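> Output the structure for:
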Amino acid sequence: MAGPAPMPAVALSTAPPKVTLLSSPAAPYDGAIAAARTCYSPRVIERREITEKQRDAIGPLTFEGGHHTVFQHAHFEFGLENISRQLVWSVLHSYPFYNSEQSSQRYVKLNEPRAFVPPITGEALDVYEQAVLKAWDSYARLSALLKDGAWAILKELRYVRATNSPARLKAVERESEKKAIETARYVIPIGAFTSMVHTVSGIVLHRLYRMLNAGDVPYEAAMVIGAMVDLVKEVDPMFFDKIGLDTFAREAMPELQFPNTRASGDAFAAEFDRRLQGRVSRLRDWSAGAERVVADAVRATFGITTVEMGDEEAIDRVMNPARNPYRVDMLDVAYHSPMMRTLNHANYVFEKKLSHTADSQDQRHRMVPASRPMMTLADTTQPDYITPRLIRQNPEALVVYEQAMAEAWTAKNKLLALGVPLEYALYVVPNAKALRLVESGSFIALQHKWTLRTCFNAQEEIYLASMDEISQVKEIHPQLGRYLGPPCVLRNKIVSPRCTEGTHFCGVPVWNSFPNAERRL
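Okay, the predicted model is just below:
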């Protein structure tokens, strides 16, 4: 099945960030003033009623008084193109209050080398460009090498026979290609371009502007967030001219006052990995009395005593999908259910290790926040990366992969030796770069995440982390952990269809043997 050898990439394509304001309210500042006035009115105040005097007085008064919710009603929808995945991970998706739809490297083949290029020149620029081009060459080679391995597995999972129709065979072949590029993307630099639709509220845009120096990419963040602010000013100059604060200076950021040496990143990585004890995710802390607390919360919700309903019955009514249809509702209505809100009171903390590309998906679970590393402070001098299973199982691909990792770190360290700031040098680090983080969440958020991420179609690393997490939760809280698993397990014998993936069914009847079913891809 392997095709001809891929042609090497010949040129790096780059461009400045492109920011487009796709939609916004017509008069967001007047809308905020009208909302503020409504608080002290028996009726809803409309924007057309706002006077210049009110704009000058009420806006600054509410902003400086900390009454910021009035500036949250206005939402701005942006199209962002030619931005790096490092910017997205470090800044745009590092907090919960946004909505994004982003181009996927898992399913979109990366044919042309396209990446962010920082303001460097001379030998440093040549090293940078060659690092990106080499990574793209490795991506092309791995995409070809991994396709046969994916095909061999999918052929069994999809029960492919010689008598199958050409259309059927073609569909499985396309799926093999997707699995191959999904895995090959680990060698792509984090400076690679992405595009997205990104929506934030007015107050969040103010906060982004205030804190644009807080992440690992202040140069790129200033360009992108600055453009977002400028576009809103074109719609309504008052939204930033009459209220707001200047950007925190980079040198004034308290994060940069922490002690740091080049060697500390390697030492921290080794120390953290010892604590993981071979797991992807390790349960670090938890609500010791979680099951009793949740049961008490159930009884408080319904006004019943412990005599009328014991702990096990209370928890079963909430967690058992046969008794609680919200567990299998496609809209995820947990936060709107008085009964399921009782799960807010059990909390768990995990230490985990994921690649940059996996964590870029993991952080989209915004109700399960994490303390993620500042890569400019936790950089490792030695190659430090995650290797996907499909590559580990393919000796030829593994050689290509390990060479790509070595080349990436050599380029990054060479850039540093040439005097390039670490902020810029990190753009050539691959998606495979290992990140170590501390993540926590309430059980109401975690059970939703685990339902999605224990599906065999979930990203491999997040699946493995989720399996680690639910196994440890079950050990300490068996009643809460009894009904955890992917949609097909929760829906089995309750609602139809069991699998919610439609034509993307993994091919394995996981519901028969979860959590012991073997995931091969």
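
> going forward, measure contacts and count neighbours with C-alpha atoms only.
Will do.

> now residue 513: how far from residue 23?
Distance of residue 513 to residue 23, given as C-alpha to C-alpha, to the nearest Å: 48 Å.

> ah, wrong one, I meant residue 275
In this view, residue 275 and residue 23 are 47 Å apart by C-alpha to C-alpha.

> Check residue 61 too.
Applying C-alpha to C-alpha, the value for residue 61 to residue 23 is 28 Å.

> Run through the neighbouring helices and strands of the helix or strand encompassing residue 479.
Under the criterion of DSSP states H and E, residue 479 resides in helix 478-481. Counting contacts by 3 or more C-alpha pairs under 8 Å, 6 or more residues apart in numbering; DSSP states H and E, helix 478-481 is packed against helix 311-319, helix 460-476.

> Would you mark the buried spots in the helix or strand where residue 59 lies?
With secondary structure defined by DSSP H and E, residue 59 is part of helix 52-64. Within helix 52-64, the residues that count as buried by 16 or more other C-alpha atoms under 10 Å are 54-55, 58-60, 62-63.

> this one as well, want them side by side:
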Amino acid sequence: MKVVLLEHTPHPDEVVAAAARLCYSASDIGTIRERLGGSRARDLVLKLLNLGHESPLEHVSFTFGIEEVSRALSHQLVRHRIASYSQQSQRYVKMGGFSYVLPPSIAENKEARQKFEQLMGDLQESYGDLLRVVPAEDARYILPNACTTKLIATFNARSLYNFFTLRLCTRSQWEIRALAWEMLKLAKVEAPAIFSAAGPDCWGPHGCGEGEMSCRQPPERI
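Okay, the predicted model is just below:
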């Protein structure tokens, strides 16, 4: 898995703080921003998070480049609707000799790994055979969920919070959970105040929301 932060809104703390302050100020936007110098923007962002006033977070965005992840992951990722995605097309990009993700539980089991890798090899060969006689858009029907893909994904900060709450939970699927950790680490470097409270439900003031399905093993904070 490779994850990079391609772009983000410049001065994210100031943008969020200015958006929040604007709602209650008669001043023009330039004056509001001037008054948010030093630690004032950061302090206001932390106050907003504490109060649960999340709408100003929607004014800043973060764009991630994501590679070497499975189609099984991407199918889960795009369920987060308030985000924008561009994904490598299996219709137009020929996937001959495709790479794939090997789940840890299979990698650790000798017999399972042998069967898995044999099946992947058979599918690679069959896919190549089909490409010679049918269009790629039809040959792709035999490609597995393990097949790797590439995406560029853009979230606003509020949507990212929701993503982190759901996907950093230890009950989420291992691969997308690993992606969420990498994305949070990158986002916190550029916007530490904004993402200071980001994490699974169990890190929050109300605790785990999984009820009887709770793992009761909160992940370590970063």
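
> Please work out the TM-score for the two chains.
The TM-score (TM-score structural alignment, normalised by the length of structure 2) is 0.88; 212 aligned residues with a C-alpha RMSD of 1.8 Å.

> What is the burial count for residue 115 of structure 2?
Neighbours of residue 115 of structure 2 under the rule other C-alpha atoms under 10 Å: 12.

> so what corresponds to it in structure 1?
Residue correspondence to structure 1 (TM-score structural alignment): residue 115 of structure 2 is matched to residue 400.

> Tell me the spatial nearest neighbour of that match, not counting adjacent residues.
Nearest residue to residue 400 of structure 1, sequence neighbours excluded (C-alpha to C-alpha, 6 or more residues apart in numbering): residue 138, at 6.7 Å.

> any idea what that neighbour aligns with in structure 2?
Residue correspondence to structure 2 (TM-score structural alignment): residue 138 of structure 1 is left unmatched.

> thought residue 138 of structure 1 was touching residue 401?
Yes. Here residue 138 of structure 1 lies in contact with residue 401, judged by C-alpha atoms under 8 Å, at a distance of 7.2 Å.

> Look at these two and report which has more neighbours.
Legend: neighbour count by other C-alpha under 10 Å for residue 138 of structure 1 and residue 401, higher for residue 138 (26 against 23).

> ok, back up a step: the helix or strand following the helix holding residue 59 of structure 1 maps to which residues in structure 2?
Using DSSP H and E, the helix or strand that follows helix 52-64 of structure 1 in sequence is strand 75-84. Mapped onto structure 2 using TM-score structural alignment, strand 75-84 of structure 1 spans no residues at all.

> who are the neighbours of strand 75-84 of structure 1, in terms of helices and strands?
With contacts defined as 3+ C-alpha pairs under 8 Å, 6+ apart, the packing partners of strand 75-84 of structure 1 are strand 18-23, strand 193-201, helix 218-235.

> so which of the ones you listed comes closest to residue 509 of structure 1?
strand 193-201 (34.9 Å; C-alpha to C-alpha).

> number of nearby residues for the aligned partner of residue 452 of structure 1 in structure 2?
Aligning on TM-score structural alignment places residue 452 of structure 1 opposite residue 166 in structure 2. Number of residues near residue 166 of structure 2 (other C-alpha under 10 Å) recorded here: 18.

> Tell me which other helices or strands the longest helix anywhere in structure 1 touches.
Using DSSP state H, we find that the single longest helix of structure 1 is helix 122-157. Contacts defined by 3+ C-alpha pairs under 8 Å, 6+ apart place helix 122-157 of structure 1 against helix 166-184, helix 389-392, helix 395-417.

> rerun that using 6 Å as the cut-off
Using 3 or more C-alpha pairs under 6 Å, 6 or more residues apart in numbering; DSSP states H and E as the contact test, the elements touching helix 122-157 of structure 1 are helix 166-184.

> What residues in structure 2 pair up with the helix it packs on?
With TM-score structural alignment applied, helix 166-184 of structure 1 matches no range in structure 2.

> quick one: that helix to helix 395-417, angle?
With axes from the mean of the first three to the mean of the last three C-alpha atoms, to 10 degrees defining the directions, helix 166-184 of structure 1 sits at 40 degrees from helix 395-417.

> Tell me what angle helix 166-184 of structure 1 forms with helix 460-476.
Here helix 166-184 of structure 1 runs at an angle of 80 degrees relative to helix 460-476 (the same axes, to 10 degrees).

> State the distance from the aligned residue in structure 1 for residue 94 of structure 2 to residue 352 of structure 1.
Alignment note (TM-score structural alignment): residue 94 of structure 2 maps to residue 379 of structure 1. When distance is defined by C-alpha to C-alpha, residue 379 of structure 1 is 17 Å away from residue 352 of structure 1.

> And for residue 99 of structure 1?
For residue 99 of structure 1, the distance to residue 352 of structure 1 - C-alpha to C-alpha - is 25 Å.

> now do the same end-to-end measure for stretch 300-313 of structure 1.
With C-alpha to C-alpha, one end of stretch 300-313 of structure 1 sits 14 Å from the other.

> Now check structure 1 for the residue matching residue 56 of structure 2.
Using TM-score structural alignment, residue 56 of structure 2 pairs with residue 342 in structure 1.

> And the strands in structure 2, which stretches?
With strands called from DSSP state E, structure 2 shows them at 2-8, 61-70, 83-87, 148-156.

> Can you check which of these gets nearest to residue 181 of structure 2?
Shortest distance between residue 181 of structure 2 and the strands of structure 2, using C-alpha to C-alpha, is found for strand 2-8: 10.2 Å.
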